[in-house]
Each structure stands twice: as structure tokens, then as C-alpha cells.
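Engineer: Here is a sequence with its predicted model. Questions after.
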Amino acid sequence: MSIVLRLAARGDGVTEDGRHVALTAPGDEVAIDAEITPGPHHVTPPCRHFPRCGGCQLQHIDDESYAVFIAERVTGALGAQKIPAPELRPAHLSPPRTRRKASLRAERIGNRVVIGFSEAASHRIVDMQECHVLRPELFALVAPLRTMLLPLLKRGRPVEVGMAIADQGADLLLSGVSPEGLEASEAISAFAQGHGLARLSIDDGYGAQAWWEPAPVTVTLGGRNVALPPGAFLQATQDGEAALVAAVGEAVEEAENVLDLFAGLGTFALPLASRAKVHAAEGARDAALALKVAGGERVTVEHRDLFRRPLDAKELARFDAVVLDPPRAGAKEQAPALAAAGPGRIVYVSCNPATFARDARTLIDGGYALQWVKPVGQFRWSIHVELVALFTR
């Protein structure tokens, strides 16, 4: 027998003798023939689709082990860059059934439609009969979507179903669908109206267009209603968003002039605007415009591709603090200028510990110290990790 000591980055257990064993928890015993004896941190997965469904990888471990896993994803990435572990704040875990944004896949197979997440490392769709991560009002749309999509889908051509919760209700975006004729159009409108959707948009390859939107769709950020473009980025859960916003607010402290890079719709810019002047830079045109309208006098907005045109030392000089929330690729192009001429406080929000650690190495080499990291697990039971980190000079 060999004991599972920890979980590796992909969620498989690592035993005392160095074996990687899938679907094990810390404390499990693994025999030579790979038979698993569950330990104190191994729990019964709540969902019938686990482990086939790629939406979750870690339903078999308890919350204590899950919090440790999230923290170790961060410290492991930092260690790979030879960065000592900083103060590690307790990991925040979003509760089950709180995901307000998700991307499902749908496909017609014979005379039925399957819809759900894909299997891990596969294009096969797990036909969702239950879900313990989606908010109930989103899951409630899955069954009626099968009926509505059946005449619209062509066999062998999967489509994407983007789901989100807006202020006005559920917001759906169907990508890869090309409705033809009055009957199809009426069916879509009847579905949207009958299920009280805030909006139903379709992207047939030429950009998303709203087919049903009885009132302008918004999302509340920092107490302000912000126009929500179809498919726009939102934090996965409101609970996780609140944890990230609180950590960013603490890290910024009393800064009076704040720069928000990769600002999106204003997840951080708008809450910070209640106490500081904020300049926000965002590369997506629709998001930048929505933030500009919502920001008022306290938020100035610049539509700018920070990968092609990062801010230089002169532009950075007028800010007391910088907040940045780049996509998974990180901020490789912006980090050198920040390291050379950034302000006294940099608050880095990341959804990828590896690219965060790479950029952290650049900042530290430029004279910054990594003070603390707050891990956040918004994507319940997945290996996806987010964090907030504070760097100071």
C-alpha cells in the first residue's frame, strides 16, 4: 500500500512512491494493483455524471483538500519560478450551484439533442441530466433547449450555448446556429418569451445579434448598471466576484489615482471609483464602451490593446496603484514596463497560476516584493484557480 500525499496540478493523486493515480484524495491508500482504499478526505461525488463530465474534476475530495489543492496550485507555480511562497490567505471557495456563466455544447444525434459539457479530453458531449455547479435557473433551461434546438440543428454540427445571468434574467448566446424561415424565427421568440429570458442572441458566424431582448440587458458592478454585450466576460460566480473585489479593494488601500488594466466591464474599476479616480484600459470595444457609459466622471476609459500597445513608463508615472486582470495568457507584454516604472502598489488578479508566476518573476526582478496571495475557487470542483496578489516596492 502507498498513501496519496497530495494532488497534482491536473487533479490526480500523488502517492508516496511517486505514482499519479486519478480520482484519489489525500489520505487514500493505493495498492500495487491500483486498488483504492478511500481515506478521510475521499467523499461520494454528488453528481451522476462525474467523472465523465469535463465540467468537474474534483467532486471526490472534501472542501478541506480542495482548499489545499487551490493554494498548492499557486505555490507550485511560484516555486517553478524560484519565488518563495508569500503570505497565503485562506482560499475562498464558491458554493455549489452558484455558477452564473457557462459555455455548454449541443449536438443533434438522430432525433434528439444532447446538451452539456464535453467529456474530459474529448469532443463527446455529456448529456446533462443534473448539474451541481450551474445556478438552478440556468440548469432549468437545459431540457427545454433540447426541444427548441431539435429542428434548428444539423446532424454532426455541434453548437455552443453560452449562458449567463444578467440583472433581467437568463442571457443565452447560441453560436453556430443559422435559423431559416419564419417558423424557426417564431419558435426562437416563443422559447425566449415563454421562459422569461432577458435576451437570446445568435451568432451565425458574423457576430452575435440579439433575436429577443425586450429591455436593455445589464449587469450590476460596483452598484452601477452596466450594459452587458452578448458573450461578454463575467466572473463565474457573484460570490467569487465579491471575494476578488474585496481583496483588490484591500490591496489598493488609500490610493487616489488607480489604473485598471484589462478592465473589462469594470468589475474592479467601478467599485474602486467610489473612493478613487480610476483610468481603465480595455481591448474589447463593446466592453470599453459599456464601461465608459457606466463610469461617469470618476472613471476614464481607454479602448486599447494592451498586448500590442502596453502602457509605457511615462503613462504609468501618474498612478498610485495599478490593478490588472489579464486573460489566461497573462500580461507578458505589460509586465516589463510595470517592473521598470510601476507605482508603489500593483494588484494582480489572475486566472492562471503559471502565467501569474511568470509575470511575478518579472516584477520581482524589477524591485517589487510579493506581499500576499488570496486564492479563489470560483469554478467549483475544477482545477481552475483564480487569485489576487499584492506587490509593493
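Structural biologist: Sure, I can see it. Numbers count the residues shown, from 1 in each chain.
Engineer: C-alpha only now, for contacts and for neighbours.
Structural biologist: Will do.
Engineer: Just give the closest residue to Ala77, not the sequence neighbours.
Structural biologist: Distances taken as C-alpha to C-alpha, 6 or more residues apart in numbering put Ala354 closest to Ala77, at 5.3 Å, once the chain neighbours are dropped.
Engineer: hmm, who's touching the host helix or strand of that neighbour?
Structural biologist: Of the helices and strands defined by DSSP states H and E, Ala354 is found in helix 353-365. By C-alpha atoms under 8 Å, 6 or more residues apart in numbering, the residues outside helix 353-365 that reach it are 73-74, 77-78, 81, 83, 328-332, 335-336, 338-339, 348, 350, 369-370, 385-387.
Engineer: again, 6 Å this time
Structural biologist: Under the contact criterion C-alpha atoms under 6 Å, 6 or more residues apart in numbering, helix 353-365 has outside partners 74, 77-78, 330, 339.
Engineer: For those, give me a markdown table that also has distance to Ser175.
Structural biologist: Output for these, formatted as a markdown table (distance: C-alpha to C-alpha, whole Å):
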| residue | distance to Ser175 |
| --- | --- |
| Val74 | 34 |
| Ala77 | 35 |
| Leu78 | 37 |
| Gly330 | 26 |
| Ala339 | 40 |
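Engineer: Which single one of those is nearest to Ala198?
Structural biologist: Ala198 has its nearest neighbour among these in Gly330, at 32.5 Å by C-alpha to C-alpha.
Engineer: The longest helix along the chain vs helix 353-365, what angle?
Structural biologist: Counting residues, the longest helix found in the chain (DSSP state H) is helix 63-80. Angle, helix 63-80 to helix 353-365, by axes from the mean of the first three to the mean of the last three C-alpha atoms, to 10 degrees: 50 degrees.
Engineer: in helix 63-80, what's buried?
Structural biologist: Going by neighbour count (16 or more other C-alpha atoms under 10 Å), the buried part of helix 63-80 is 63, 65-67, 69-78.
Engineer: who are the neighbours of that helix, in terms of helices and strands?
Structural biologist: helix 353-365 (3 or more C-alpha pairs under 6 Å, 6 or more residues apart in numbering; DSSP states H and E).
Engineer: Arg318: what secondary structure?
Structural biologist: coil (DSSP: H, G, I helix; E, B strand; the rest coil).
Engineer: separation between it and Val278?
Structural biologist: Distance of Arg318 to Val278, given as C-alpha to C-alpha, to the nearest Å: 11 Å.
Engineer: Among the two, which residue is more densely surrounded?
Structural biologist: Shown here are Arg318 and Val278; by other C-alpha atoms under 10 Å, Val278 has more neighbours (29 against 13).
Engineer: Take this one as well and set it beside the first:
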Amino acid sequence: MTDVWAPPCPLFGTCGGCSLQDLSWDQYADFKLRKLKVLFERENLPTDVITPLSIIKGKTRRRALLRATKVHQSVHLGFYQRGSHDIVNMTACEVLRPEIFDLLTPLRKLLSFLIPAKKRVEIEVLHTEVGLDVVMTGKELPALNLSLIEKLTAFAEDQALARLRVNDTLILQRHVPVVSFNGVKVAADAKGFLQASADADALLTEAVLSLLPETPDTVADLFCGRGLFTFALRARARVVHAYDSDDAALGALRAAAKAFPGRVKEAARNLFQMPLNASELKDVDVALLDPPRVGAMGQCKELAKSAVPHVIYVSCNPESFVKDAARLVAGGYTLEALHPLDQFLWSPHLEVIASFKRKDS
């Protein structure tokens, strides 16, 4: 990447999708790493373990939550304006995949007769291997009748969508939306969680595997979701125990894991309310955590009491991460490595992948 001194998007400053496009690449990386180091110093964590920042390029974002409204017979479709709930009519985007951006023009045409004046609709879009998964949600959307269903079906077919849903109604499913994790196809859903891009999947998995022992016997995949790391871990470990409380995500993982009988064992569990305790962790060689933004303090407290020799922690929120990391360090772990990853380009967000090992292991 070369330094970019002028914001590449003409909507920068208005659109709330990006806030840091006015920084050069060097300034941008320095800004993110300085923020991370300040958090580390606050919790007395070592900063010399932090590696250089990896940045995922633009126009790779595979999922978007768009808003639409009708203003003077014209449909405004895009992200919120920075600092408000006004909708910026998206005419350019440097972060979304082209397949999603190219949907905006035909989507505006469709929405022009769906949205009443001054009313709003949300559109969730996910790019998958078999096409876009699209969900329109809004209490102001008209009741579905035969004529409207025909128009919606024609739209889905014309745009080669994998699936189209309006509120709770399936309009058309041409294919089951899927993504691949370590070569394993897993059902996906625009309303469910995935990382921001396939590039993020690949870099996160690469970072995790680089920290993983060559042949661990038993791995606990905590907050496993649909199995981004589960299937990569399965290729190395004798058995992977995968835990999550999201029924839909766990169901997708379970269906995909049928190809590996005995190697992946999934279980529904709310790790916030009932973290794995030291006794349940006694045979685990590596615990991998990938919690939501709030972190995993309860689970980290249990890990600190356990004899698990190695913890790998993937976090989308450095602020909650440093608190959890301090708990692990107080419990006898050493923070040995940390890889920062920028998967939400031109935003303040930052992902980190860290390795902790017990001092006596």
C-alpha cells in the first residue's frame, strides 16, 4: 500500500461508514498501534510482544447493514451519516465488495414502490459463495400479496440472489447461502454473525494456526460461532470441543461437522452464564476464545484457575481484551505474542490475536 493523503471516497466526512480516510497509511497504522499500546500500558501488559499491524484492503467487506428511506419520491439508500440517524445516499463505497455495491441501483428501484414516504427499511446483505443473501426488514413494508411476491421474486432472479427474505417471509431461495472455513462449506445467514470478509477469515485463521502447537490432542473452541476456527483446529487436533449459545450458528456448524465424526464435538452453552470450569478444562491442551465485544471475563477467571497450558485469544475489542488478558496474567499466564489485524478499514476498530502460556507448562 502507498500513502493516501486525500480521502479516496467522495462521501468521506458525511458517511458514517469510515472515519479515518484522511490519514496516510503510516499515520493510520501508527494511530491504531498507539491506541493499543496505551491500553496495554494501562493494564501493565508488555508492549514488546505486539507485531506490526496487518491491514485488510478495501472493497472486501462481505456484509452490510443498509438503511433506506424515501425523500421526495427518491430512495436514499446507504449508511447513517456520521453522528446522526440521517441516511447518506451511497453513490460510492471503498469498503464494500463490488457485488454488494452493484446491488444498490436495482435495490433503489425496487424500494421506490415498497417504501412509503418518509418511512424506513433496513436491508441486511451478505456476500456468499453462491450469491447474495438479502433480508429486508421494516414494519412499514406493505403486506405481501401475489403481485408483490411476483415482483420480489423477479428482482431476486434478475439479481441472481442466493436468497431473499422480507421480514419473516422467504420470497425465494435459489441456493443455500454458504461460506467456506478451511475448505469446509458451512451454511451462512445475513442475519447471523460472520467476520467482515473472507480475507479476515483467512488472516485470522493463519494467525491462530501459527500460534497453535503442531499436534494438540484436545482443543476447546469457546464462542465458536459457525466454526471459523473449529475446522482449522480439527485438521491439527485429535478432537475439538466447540461451544456457543447461538442455536442457528451451532446448527450450521453441527451440519458441517458431520463430515468429521468424532473429531468435532459441539455443545450449546452460554459461556457468559456458565463458563467452563477448571474441572471441565482439565484435559484441554489449548483453549481458543473468540468472544463478542464485551469480552470473556467470566471464562478468563475460570481459565486462570485451570491448568490449561495454552490459551489463544481472538478479540474484536482491545479494551475488553486487556482486562481479560490482565486476569490471565494474574492467574499465571505469560502473554507471549499479539498480532493486531485491521479488518474494518478506515474505522477505529481493531482485532487482536494473542497467545498466552502458563509459566510452568
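Structural biologist: Looks like it arrived, so ask away. Please read these numbers as outputs of a predicted model, since none were measured by experiment.
Engineer: Show me what the residue nearest to Ala77 of the first structure aligns to in the second structure.
Structural biologist: Matched to the second structure by TM-score structural alignment, Ala354 of the first structure sits across from Glu319.
Engineer: And for Ala71 of the first structure?
Structural biologist: That one, Ala71 of the first structure, aligns with Leu33 by TM-score structural alignment.
Engineer: For the first structure, just list every one of the helices.
Structural biologist: 63-80, 136-139, 142-149, 181-194, 238-252, 269-272, 285-295, 313-316, 335-341, 353-365.
Engineer: Would you mind getting the angle between the third one and helix 181-194?
Structural biologist: Angle, helix 142-149 of the first structure to helix 181-194, by the same axes, to 10 degrees: 160 degrees.
Engineer: how far away is the nearest residue to the match of Ala71 of the first structure once chain neighbours are set aside from Pro261 of the second structure?
Structural biologist: Residue nearest to Leu33 of the second structure in three dimensions, not counting chain neighbours: Leu53, with 7.3 Å by C-alpha to C-alpha, 6+ apart. From Leu53 of the second structure across to Pro261 of the second structure, the span is 38 Å (C-alpha to C-alpha).
Engineer: More neighbours: these two, which one.
Structural biologist: Legend: neighbour count by other C-alpha under 10 Å for Leu53 of the second structure and Pro261, higher for Leu53 (17 against 9).
Engineer: distance of the counterpart of that one in the first structure from Pro375 of the first structure?
Structural biologist: Under the alignment (TM-score structural alignment), Leu53 of the second structure maps onto Ala91 of the first structure. Relative to Pro375 of the first structure, Ala91 of the first structure is positioned 5 Å away (C-alpha to C-alpha).
Engineer: do the same with Gln57 of the first structure
Structural biologist: 18 Å.
Engineer: What of Thr75 of the first structure?
Structural biologist: In terms of C-alpha to C-alpha, Thr75 of the first structure sits 10 Å off from Pro375 of the first structure.
Engineer: got it, and Phe139 of the first structure?
Structural biologist: According to C-alpha to C-alpha, Phe139 of the first structure and Pro375 of the first structure sit 27 Å apart.
Engineer: Neighbour count for these two, which is higher?
Structural biologist: Comparing Phe139 of the first structure with Pro375 by other C-alpha under 10 Å, the one with more neighbours is Pro375, at 30 against 18.
Engineer: Go ahead and confirm the more buried one touches Val385.
Structural biologist: No: applying C-alpha atoms under 6 Å, one finds Pro375 of the first structure not in contact with Val385, separated by 7.1 Å.
Engineer: Now stretch 27-36 of the second structure on the first structure. Mean distance?
Structural biologist: For stretch 27-36 of the second structure, the mean distance to aligned residues of the first structure following superposition is 2.1 Å (mean C-alpha distance after the TM-score superposition for the first structure).
Engineer: now swap in stretch 319-329 of the second structure and tell me
Structural biologist: Looks like 0.7 Å for stretch 319-329 of the second structure (mean C-alpha distance after the TM-score superposition for the first structure).
Engineer: got the buried residues for that stretch?
Structural biologist: Across stretch 319-329 of the second structure, burial judged by 16+ other C-alpha under 10 Å covers 319-329.
Engineer: How about stretch 221-239 of the second structure?
Structural biologist: Neighbour counts over stretch 221-239 of the second structure (16+ other C-alpha under 10 Å) mark 221-234, 236-237, 239 as buried.
Engineer: How about stretch 142-159 of the first structure?
Structural biologist: Across stretch 142-159 of the first structure, burial judged by 16+ other C-alpha under 10 Å covers 142, 145-146, 148-150, 152-154, 158-159.
Engineer: cool, and stretch 277-286 of the first structure?
Structural biologist: 277-284, 286.
Engineer: ok, how many other residues are close to Trp211 of the first structure?
Structural biologist: Residues near Trp211 of the first structure, counting by other C-alpha under 10 Å, number 15.
Engineer: And for the one 3 residues further on?
Structural biologist: Counted by other C-alpha under 10 Å, the residues lying close to Pro214 of the first structure total 13.
Engineer: Next, find the distance separating it from Ser178 of the first structure.
Structural biologist: Taken as C-alpha to C-alpha, the span from Pro214 of the first structure to Ser178 of the first structure is 22 Å.
Engineer: Ile188 of the first structure now?
Structural biologist: In terms of C-alpha to C-alpha, Ile188 of the first structure sits 12 Å off from Ser178 of the first structure.
Engineer: Tell me which of these two has more neighbours.
Structural biologist: Higher neighbour count among Ile188 of the first structure and Ser178: Ile188, with 19 against 15, using other C-alpha under 10 Å.
Engineer: And that one, what's its match in the second structure?
Structural biologist: By TM-score structural alignment, Ile188 of the first structure lines up with Leu152.
Engineer: Any figure for the gap between the residue lying closest to its match once chain neighbours are set aside and Gln159 of the second structure?
Structural biologist: Once flanking residues are discounted, Leu152 of the second structure sits nearest to Ile171: 7.0 Å by C-alpha to C-alpha, 6+ apart. Distance of Ile171 of the second structure to Gln159 of the second structure, given as C-alpha to C-alpha: 14 Å.
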